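Novice: got a sequence here, can you build the structure:
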Amino acid sequence: MTTEETEGAARRHVRVVLVDDHRMFRTGVQAEIGDTAATGVEVVGEAADVDQAVTVITATRPDVVLLDVHLPGGGGVEVLRRSAPLMAAQEAPVRFLALSVSDAADDVIGVIRGGARGYVTKTITGTDLIDAIFRVKDGDAVFSPRLAGFVLDAFASTDAPPVDEDLDRLTQREREVLRLIARGYAYKEIAKQLFISVKTVESHVSAVLRKLQLSNRHELTRWATARRLV
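Specialist: As a prediction, the model looks like this:
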């Protein structure tokens, strides 16, 4: 970073809380954005589950919260629900930017309906993430490519989405595994993508097969494709 860029960063400042249940990921994000002198981003707190997140956010009143969608204790939507008074504050409202491995439409729409100002996936570069944080602080809506279409489609329709009782039987994590299976990912690839063990992936697949009364991954793929979940 040039001297001019460093001086520009010094003139802007944003306080951020990281909410993600994977410590190594939080450490990686800190490494990308945590040099306050260079980027203007100050990480003022971290949390690994819903209760911790609400406590830290309430105590620190950050400008922006980087929020994972899938968290122990109810997920990112629950954090948003419990943080609603802070988002609605007249002065210095807390704004939320979802940062998740999931690019599923229902995840994106769920957190945006909950009050998040944007949604980016974990493939985002450090530079783009810093830019997204400042834009959200300023009140802009920020989305990774193609995710904005989900939101436009959802809010353009005045009709309530149809209820899919079979899909509703699945947890958010099971839906995430289902989509990756349907896209042809191997168990090891899914485990790496979701930061979970292969054994946990196998358990989720077994649960999905049982709940949907399907026999194998090929039937899962056909089922997901028919519902345009892939």
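Novice: hey, let's count contacts and neighbours off CA atoms from now on
Specialist: OK.
Novice: right, and the helix or strand after the top helix by length along the chain?
Specialist: Among the segments of the chain that qualify as a helix by DSSP state H, the longest is helix 198-212. Later in the chain than helix 198-212, the nearest helix or strand by DSSP states H and E is helix 217-226.
Novice: mind jotting down where the strands sit in the protein?
Specialist: 14-19, 41-47, 64-67, 95-100, 118-121, 142-143 (DSSP state E).
Novice: next up, for comparison:
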Amino acid sequence: MSVPRVFVVDDHAMVRAGVRAELGGAVTVVGEASDVDSAVAGIRATVPDVVLLDVHMPGGGGRTVLETLRAELPDVRWLALSVSDAAEDVIAVIRAGARGYVTKTISGPDLVSAVQRVAEGDVVFSPRLAGFVLDAFAASAPSAAPAEDPATDPGLDLLSAREREVMQLLARGYTYREIGSRLFISVKTVESHASNVLRKLQLSNRNELTRWAATNRLL
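Specialist: Model (predicted):
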């Protein structure tokens, strides 16, 4: 995997410095900005792989940056990094086109993992945020799954009880390490179960798994 090129947007210099320090050599930080106008100009100039985007900033906030540039720069991926875990903030920025949303309580290693996953096309949520985001989208989706048949995919029957547990946690945005801790199994075992889940369900990545789980009301 190539090193992701990242642009950091936050109105606090201390936060930007901390993010750069936590990301270290795992990414290449190509620029940073503290407000909407400088963010739009900087992202246009650098065209990064991933924008780490604060939600609340002077001049309109992170959502304004995203909505200004999303159509113009379709290959740029957006990951919200915010102190806020309010439902309205999360849902608004995801609807605007962000690929994920993590809070500033995230650890350095998990932030690196989140950036890398978003760069690869995955979706990432802090675990406690994923449920209500998916609920919001399921509520607005037209007939995602028939109410009388909540789990129609026959692939579900192919999963063992442990694989179902891993599948649900993966779909909710937990990392392999967090899943291992919750289920008292090793990260290597989690990786093996995750691989089996994707193979049995004929899915390619976590993004597809999340949609599949939401459609089948398994979250």
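Novice: so the longest helix of structure 1 corresponds to what in structure 2?
Specialist: With TM-score structural alignment applied, helix 198-212 of structure 1 matches no range in structure 2.
Novice: do stretch 108-119 of structure 1 as well
Specialist: Using TM-score structural alignment, stretch 108-119 of structure 1 pairs with 90-101 in structure 2.
Novice: list the buried residues for the matching stretch?
Specialist: Applying a neighbour-count criterion of 16 or more other Cα atoms under 10 Å, one finds 90, 91, 93, 94, 96, 97, 98, 99, 100, 101 buried in stretch 90-101 of structure 2.
Novice: which residues in structure 1 does stretch 44-59 of structure 2 align to?
Specialist: The aligned range for stretch 44-59 of structure 2 in structure 1 is 58-73, by TM-score structural alignment.
Novice: run through who's touching that stretch.
Specialist: 14-21, 44-45, 48-51, 57, 75-77, 83, 86, 92-100, 102, 107, 111, 133, 136-137, 172-173 (Cα atoms under 8 Å, 6 or more residues apart in numbering).
Novice: run a quick neighbour tally on the residue nearest to residue 218 of structure 1 when sequence neighbours are not counted.
Specialist: In space, and not counting its chain neighbours, residue 218 of structure 1 is closest to residue 182: 7.9 Å by Cα to Cα, 6 or more residues apart in numbering. The tally of other residues near residue 182 of structure 1 (other Cα atoms under 10 Å) stands at 19.
Novice: what's the answer for residue 80 of structure 1, then?
Specialist: 24.
Novice: ok, now residue 72 of structure 1?
Specialist: 12.
Novice: residue in structure 2 paired with the residue nearest to residue 218 of structure 1?
Specialist: Checking with TM-score structural alignment, residue 182 of structure 1 has no match.
Novice: what distance do you get for residue 182 of structure 1 to residue 226 of structure 1?
Specialist: Separation of residue 182 of structure 1 from residue 226 of structure 1 (Cα to Cα, to the nearest Å): 11 Å.
Novice: which residues touch the residue nearest to the spatial centre of structure 2?
Specialist: Most central in structure 2 under Cα atoms, centre = their mean is residue 124, positioned 1.7 Å from the mean C-alpha point. Residue 124 of structure 2 makes contact with 99, 100, 101, 102, 114, 117, 118, 173, according to Cα under 8 Å, 6+ apart.
Novice: correct me, but the fourth one touches residue 84?
Specialist: No: with contact defined as Cα atoms under 8 Å, residue 102 of structure 2 does not reach residue 84; the gap is 9.2 Å.
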